[in-house]
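Q: no letters, just coordinates:
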């Protein structure tokens, strides 16, 4: 497809917006990015008064609500590729009810596949597509969201106490013992492995930096470039051993920090 395709990007995370812009310009330099928006309101205001594009790349969760609010206020006949950090429970709904979806962090091969799917659909339908039904996606997101742990029950002597997750700066594992360190520098042994904790903790708040530690985003004071493409993380409260993020995880970690 060599013709100019007009697109709009709706994304409220600047890092992801710039990443997606760069990937699209590399893969389809002839495409025109007409506008970029970071909110439902901004999108609706523009779409009510302007010609719609051929294709949207649209983040599901925007700063002022879910992107589906846009469809409630403006009739969208263009094709849509959703971008989302949601995993597992909503993926089936995206596959069935949208042109395609891109899971964050973006991968070029996934964008290539989504673009090719769009181009194939345009070629088969001469540009006309049936109005898409997003109700199942919305239901999957609202009704199927994973519930993350809010607190732990810890013991001191003969007594038990609640330890809110937001009070924990990081979890580290040593000699198969997992310890939670709070922001006020108290240590508590937790009866879960780091692997188990990864499944229980809100991924927007906690990141598995390496095999030994999971860090709270509010405990990450500074990150520095380290040799071999790795990152060195300074935590507050500090930890004795340096926290090193591998080269393979470095991009994901920086993206997580910038959300």
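A: Here it is on my side, so go on. Computed from a predicted structure; not experimentally measured. Numbering: from 1, shown residues only.

Q: use CA for all of it now, contacts and neighbours both
A: Noted.

Q: distance of the spatially most central residue of the chain relative to residue 39?
A: Central residue of the chain (C-alpha atoms, centre = their mean): residue 85, 3.2 Å from the mean position. Separation of residue 85 from residue 39 (C-alpha to C-alpha, to the nearest Å) stands at 16 Å.

Q: and what of residue 172?
A: Per C-alpha to C-alpha, residue 172 is found 38 Å from residue 39.

Q: for residue 218, same thing?
A: Distance, residue 218 to residue 39, by C-alpha to C-alpha: 25 Å.

Q: and those two? Which one has more around it.
A: Neighbour tally, residue 218 and residue 39, criterion other C-alpha atoms under 10 Å: the higher count belongs to residue 39, 20 against 17.

Q: residues in contact with that one?
A: By C-alpha atoms under 8 Å, 6 or more residues apart in numbering, the contact list for residue 39 reads 10, 11, 12, 62, 63, 64, 65.

Q: and if you look at residue 255?
A: Residue 255 neighbours (C-alpha under 8 Å, 6+ apart): 15, 105.

Q: before we go on, here's another structure to hold up against the first:
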């Protein structure tokens, strides 16, 4: 079975690939695609048996790919944002994995694909029930507001309003406050992204998640990048840029 993974997060893509290859099915990862633009180009001349696709990509939503190319390949959507579920079923979706998912849930989705028949009729009563459940869970969803960190032998609980930015540093994740304090935080940037308020925080590239209130200035740096200056000193004196794949979403975030 040839599988294509559409995912802009290295850690998430690697984790999914590893899990797929550990399943009791003959699986070949044919290609990993990281953006809407890259996917549009690749699927013009290529195909596969099954697609695993995140929905929220750096340069847009993966729905754009399937709307533009009218792809009839079965799709299993993977995302932390369950509000996209309704739209996902307008396409050739056979399942929907809400992050974080485990081997049992993944195996069930792959099995559904193996047993899937193109002429199968969708059970709209079952789908309607499922969507009502999702709506209820979305209404109850709350973002993380406090973050437990350590300072020597002390444990500190940092309010999200005190946080200026997060930075991925090799395998570590660092939390920086508006006062310039630095702490190690036990999480990954990929996982953390989905726990934060989307009104307050934005992931500008694979390394940084910044708070809206921490932004001092923004300027065009090149045709494809924006340079961000924060109100607090940046660790290691890094220059911070909004990656090309994230610019449109970043501008929409600022407008909202």
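A: Arrived safely, thanks for sending. This structure is a prediction, so every number in the text was calculated from the model and none was measured.

Q: and after the helix ranked longest in the first structure, which helix or strand comes next?
A: Across the first structure, the longest stretch assigned as helix under DSSP state H is helix 108-125. Next helix or strand after helix 108-125 of the first structure toward the C-terminus (DSSP states H and E): helix 135-143.

Q: what span of the second structure lines up against the following helix or strand past that next one?
A: Using DSSP H and E, the helix or strand that follows helix 135-143 of the first structure in sequence is strand 151-156. Following TM-score structural alignment, strand 151-156 of the first structure has no partner segment in the second structure.

Q: which stretches in the stretch 151-256 of the second structure count as helices?
A: 189-193, 247-255 (DSSP state H, counting those that start in this stretch).

Q: roughly how far is stretch 47-64 of the second structure from the heart of the chain?
A: Here stretch 47-64 of the second structure is found 11 Å from its chain centre; the criterion is C-alpha atoms, centre = their mean, to the nearest Å.

Q: again with stretch 102-109 of the second structure
A: For stretch 102-109 of the second structure, the distance from its own C-alpha centre to the chain's C-alpha centre is 19 Å (C-alpha atoms, centre = their mean).

Q: that older thread, winner for burial among the helices of the stretch 151-256 of the second structure?
A: helix 189-193 (a mean of 18; mean count of other C-alpha atoms under 10 Å).

Q: so which strand or helix has the aligned partner of residue 9 of the first structure in the second structure?
A: Using TM-score structural alignment, the equivalent of residue 9 of the first structure in the second structure is residue 5. Element membership of residue 5 of the second structure [criterion: DSSP H and E] is strand 2-6.

Q: hmm, who's touching the next helix or strand after that strand?
A: Later in the chain than strand 2-6 of the second structure, the nearest helix or strand by DSSP H and E is helix 10-21. With contact meaning C-alpha under 8 Å, 6+ apart, helix 10-21 of the second structure is reached by 5, 6, 7, 27, 28, 29, 32, 103, 106, 190.

Q: how many residues are close by residue 133 of the second structure?
A: By the measure other C-alpha under 10 Å, the count of residues near residue 133 of the second structure is 11.

Q: same deal with residue 70 of the first structure?
A: Residue 70 of the first structure has 19 nearby residues by other C-alpha under 10 Å.

Q: map it across to the second structure for me.
A: Aligned by TM-score structural alignment, residue 70 of the first structure pairs with residue 65 of the second structure.

Q: quick check: its match touching residue 39?
A: Yes - with contact taken as C-alpha atoms under 8 Å, residue 65 of the second structure and residue 39 are classed as touching, separated by 6.8 Å.

Q: can you pull the residues that touch both of those two?
A: Common neighbours of residue 65 of the second structure and residue 39 are not found (criterion: C-alpha under 8 Å, 6+ apart).

Q: nearest spatial neighbour of the residue nearest to the centre of the first structure, chain-adjacent residues omitted?
A: The shortest distance from residue 85 of the first structure to any non-neighbouring residue, by C-alpha to C-alpha, 6 or more residues apart in numbering, is to residue 104 (5.0 Å).

Q: output the residue interval of the second structure matched by the stretch of helix or strand residue 172 of the first structure belongs to.
A: Element membership for residue 172 of the first structure (DSSP H and E) is strand 168-174. Aligned by TM-score structural alignment, strand 168-174 of the first structure falls on no residue of the second structure.

Q: make sure residue 51 of the second structure is actually in contact with residue 7.
A: No - using C-alpha under 8 Å, residue 51 of the second structure is not in contact with residue 7, being 10.6 Å away.

Q: the two: which has the busier surroundings?
A: residue 7 (26 against 21).

Q: report the contact partners of that one.
A: Contacts were defined as C-alpha under 8 Å, 6+ apart; by that measure residue 7 of the second structure touches 13, 32, 33, 34, 35, 53, 54, 57.

Q: rewinding a little: translate the residue nearest to the centre of the first structure into the numbering of the second structure.
A: So residue 85 of the first structure corresponds to residue 80, using TM-score structural alignment.

Q: host element of residue 41 of the first structure?
A: helix 40-47.

Q: what is the burial count for the closest residue to residue 228 of the second structure other than its chain neighbours?
A: Of all residues not flanking residue 228 of the second structure in the chain, residue 218 sits nearest, at 4.8 Å (C-alpha to C-alpha, 6+ apart). Neighbours of residue 218 of the second structure under the rule other C-alpha under 10 Å: 13.

Q: and residue 218 of the second structure, how far from residue 251 of the second structure?
A: Applying C-alpha to C-alpha, the value for residue 218 of the second structure to residue 251 of the second structure is 11 Å.

Q: ok so, going back, what sits against the residue nearest to the centre of the first structure?
A: Contacts for residue 85 of the first structure (C-alpha under 8 Å, 6+ apart) come out as 103, 104, 105.

Q: could you do residue 245 of the first structure as well?
A: Applying C-alpha under 8 Å, 6+ apart, the residues near residue 245 of the first structure are 209, 210, 230, 231, 232, 233, 253.
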